[in-house]
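Colleague: no FASTA, just this:
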């Protein structure tokens, strides 16, 4: 094979990977929200800590990981709704919301589970303060890219639509 053909083959390979969903910004990312990347490793670490705190089980399931991803996306929408209302969510707001949830303060007390706890606290506060409609309205201006392993973000349901976790099995949103 001539060396001149290698760049063309590399470009063709990159196009194929992108079109099949196996490349792009989400390969090692669990989710990218408005350019903020959260790695699969971070999600796994957080999900394991949540499972340990909630169930006493140090093994996170795919469902635990999907809950973390969904919470992080919802947190971005909650924070955007709060910013739009001119009332950013404070630590006191989050703490009050977490205190109203069974196990919320325990999750916040675990450094590895804290990202999930903060996300849940922000979402609960935003839903109470601004309403779910205000959060849903933020989806139009929020860039959300979810790794197919965890599912897809459904803007109609404002939730993560999950599948098997297999990249070979398509996730449907209907």
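Modeller: Structure received. For clarity, every value in this text was computed on a predicted model and none was experimentally measured. Numbers count the residues shown, from 1 in each chain.

Colleague: can we go C-alpha only for contacts and neighbour counts from here?
Modeller: Noted.

Colleague: Tell me which stretches of this structure form helices.
Modeller: 5-19, 40-55, 62-84, 91-99, 104-109, 114-129, 132-137 (DSSP state H).

Colleague: Just put these in a markdown table and tack on mean neighbour count.
Modeller: Putting the helices of the chain into a markdown table (neighbours: other Cα atoms under 10 Å) gives the following:
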| stretch | mean neighbour count |
| --- | --- |
| helix 5-19 | 12 |
| helix 40-55 | 20 |
| helix 62-84 | 22 |
| helix 91-99 | 17 |
| helix 104-109 | 19 |
| helix 114-129 | 23 |
| helix 132-137 | 17 |
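
Colleague: putting a second one here so we can go through both:
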């Protein structure tokens, strides 16, 4: 039994190589924690202002899109982002959009596919709001909105495009492509 204040294995010599390795491992793990905190969570595909597009919403919308169109996942995400911007602009400017207004913009056959309804409504919202305020003003609203895309799904740079640009899923690529 050890006495209080007695060190464990008092005759044991330290291995300097092991100490350096321990410090290096701790540094790498600490760096991973810091970098991990910078990335969006795995359940978040994008944020549009204060609104989150979750992985579940995105997956469901992509599956619905496959039933009615040939849109790629990045195109679907672009519509979802622009649809959310349209919702925010409509709310800010007092533009009321009902489901009946949306339905008038859409092919009735698309509305029969339940899984595709949200994507169709996003497209209708874009058309209604841009028709109400003008394409140029709507483009300005998209550019002014804080949009962040999880790098696994591409990048967003309104100076280059008002759509998601598919990417390699790299955090360093995301940092390079972030608007300044």
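Modeller: Arrived safely. On a predicted model such as this, the values are computed, not experimentally measured, just so you know.

Colleague: Send over the TM-score of the superposed chains.
Modeller: In this superposition the chains share a TM-score of 0.70, using TM-score structural alignment, normalised by the length of the first structure; 155 aligned residues with a Cα RMSD of 3.2 Å.

Colleague: closest one to residue 160 of the first structure among the helices of the first structure?
Modeller: helix 62-84 (5.6 Å; Cα to Cα).

Colleague: Show me what that closest one is packed up against.
Modeller: strand 29-33, helix 40-55, helix 114-129, helix 132-137, strand 159-161 (3 or more Cα pairs under 8 Å, 6 or more residues apart in numbering; DSSP states H and E).

Colleague: tell me, the first one lands on which residues of the second structure?
Modeller: Read that as strand 29-33 of the first structure. Alignment note (TM-score structural alignment): strand 29-33 of the first structure is matched to residues 44-48 of the second structure.

Colleague: That stretch vs the first structure, average offset?
Modeller: Aligned to the first structure and superposed, stretch 44-48 of the second structure gives a mean residue distance of 1.6 Å (mean Cα distance after the TM-score superposition for the first structure).

Colleague: And the contacts of that stretch?
Modeller: 52-55, 58, 81, 84-85, 145-150, 153 (Cα atoms under 8 Å, 6 or more residues apart in numbering).

Colleague: between these, which is closest to residue 16 of the second structure?
Modeller: Proximity of the contacts of stretch 44-48 of the second structure to residue 16 of the second structure (Cα to Cα) peaks at residue 150, which lies at 41.4 Å.

Colleague: any idea how far the most centrally placed residue in the first structure is from residue 106 of the first structure?
Modeller: The structure's the first structure has its C-alpha centroid closest to residue 69; by Cα atoms, centre = their mean the separation is 2.7 Å. Residue 69 of the first structure is 20 Å from residue 106 of the first structure, where distance means Cα to Cα, to the nearest Å.

Colleague: Ok, residue 169 of the first structure next?
Modeller: From residue 169 of the first structure to residue 106 of the first structure the distance is 36 Å (Cα to Cα).

Colleague: what does residue 41 of the first structure give?
Modeller: 22 Å.

Colleague: And for residue 151 of the first structure?
Modeller: 28 Å.

Colleague: Counterpart of residue 36 of the second structure over in the first structure?
Modeller: So, by TM-score structural alignment, residue 36 of the second structure is matched to residue 17.

Colleague: Its match contacts residue 23, correct?
Modeller: Yes. Residue 17 of the first structure is in contact with residue 23 according to Cα atoms under 8 Å; the separation is 5.2 Å.

Colleague: where do the contact lists of those two overlap?
Modeller: By Cα under 8 Å, 6+ apart, no residue touches both residue 17 of the first structure and residue 23.

Colleague: now residue 146 of the first structure, nearest residue through space, not along the chain?
Modeller: residue 31 (4.4 Å; Cα to Cα, 6 or more residues apart in numbering).
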